[in-house]
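Visitor: requesting a structural model of the entry that follows:
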Amino acid sequence: MKKILVVCTSGLGTSLAMRLYVEKFIKENNLNVKVEHTDIGSASFIEADLILGAKQVIECLAEQDHIEVIPLEDIVNRQYIRQQLFSSATVQSWLVEKEGIR
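Guide: From the prediction side, this is the model:
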């Protein structure tokens, strides 16, 4: 299953709030994607297709081969997060794939 991983320093408040924004985006676009949130230390051990989080947190992640990473400048602006998701090559491929299935 496709997965988006939302990362913050402790894996509690910030990543949970962002996860809710991302889940709303996934539901609105009728995508079959699982969304999880975690702390920065655990992120390297969780398989995902897309990782997003605050820019300063993402910069601390170990390099992820073949995984798109979105460093967010503004983690509370829902419209900005939505825009970043729509700009994602990974999300775009999911949207195209979904349209091709219909």
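Visitor: can we go C-alpha only for contacts and neighbour counts from here?
Guide: Noted.
Visitor: quick one: which helix or strand includes the closest residue in space to residue 56 that isn't next to it in sequence?
Guide: Distances taken as C-alpha to C-alpha, 6 or more residues apart in numbering place residue 71 nearest to residue 56, at 7.8 Å, with adjacent residues excluded. Secondary structure from DSSP states H and E places residue 71 in strand 68-72.
Visitor: and the next helix or strand past the lengthiest helix in the chain?
Guide: Assignment by DSSP state H gives helix 13-28 as the longest helix of the chain. Counting by DSSP H and E, the next helix or strand C-terminal to helix 13-28 is strand 33-39.
Visitor: run this one through as well so I can compare:
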Amino acid sequence: MIKIVTVCGAGVGSSMMLRLFTQQILDAEKIEATVDASDIGSVSPDLYDILITTSDFADVLRDSKAHIIRIDNMMDKQYLKEQLLEAINKK
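Guide: Take a look at the predicted model:
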């Protein structure tokens, strides 16, 4: 099963919103995956296949083995969907 984590500064704001959007996309596409939300200080990036985060934190996580999806516009669900499906298809 694919493991996904959404990451933000505190783990309660944008990461929770991205987690919700990601789960909605996965459900609509009938893709089974686990989706967690985390703060930048607690995340263990190498435990995940895909990391979804804002540009602010993507550079901090760049050394991870996981595929990183960099989000600039939190409300652009179409961009998230395209990037997420592309990342899943590479797995």
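Visitor: circling back to that earlier point, what are the contacting residues of the longest helix of structure 1?
Guide: Residues from elsewhere that reach helix 13-28 of structure 1 (C-alpha atoms under 8 Å, 6 or more residues apart in numbering): 6-8, 32-33, 35-39, 53, 75-76, 78, 81-82.
Visitor: out of these, which comes closest to residue 47 of structure 1?
Guide: Distances from residue 47 of structure 1 to the contacts of helix 13-28 of structure 1, taken as C-alpha to C-alpha, are shortest for residue 36 (10.4 Å).
Visitor: residues contacting the closest one?
Guide: 3, 4, 5, 6, 19.
Visitor: ok, now how distant is the spatially most central residue of structure 2 from residue 45 of structure 2?
Guide: In structure 2, the centroid-proximal residue (C-alpha atoms, centre = their mean) is residue 52; its distance is 2.3 Å. Distance from residue 52 of structure 2 to residue 45 of structure 2, counting by C-alpha to C-alpha, to the nearest Å: 10 Å.
Visitor: how about residue 9 of structure 2?
Guide: Using C-alpha to C-alpha, residue 9 of structure 2 is found at 14 Å from residue 45 of structure 2.
Visitor: also residue 12 of structure 2?
Guide: From residue 12 of structure 2 across to residue 45 of structure 2, the span is 17 Å (C-alpha to C-alpha).
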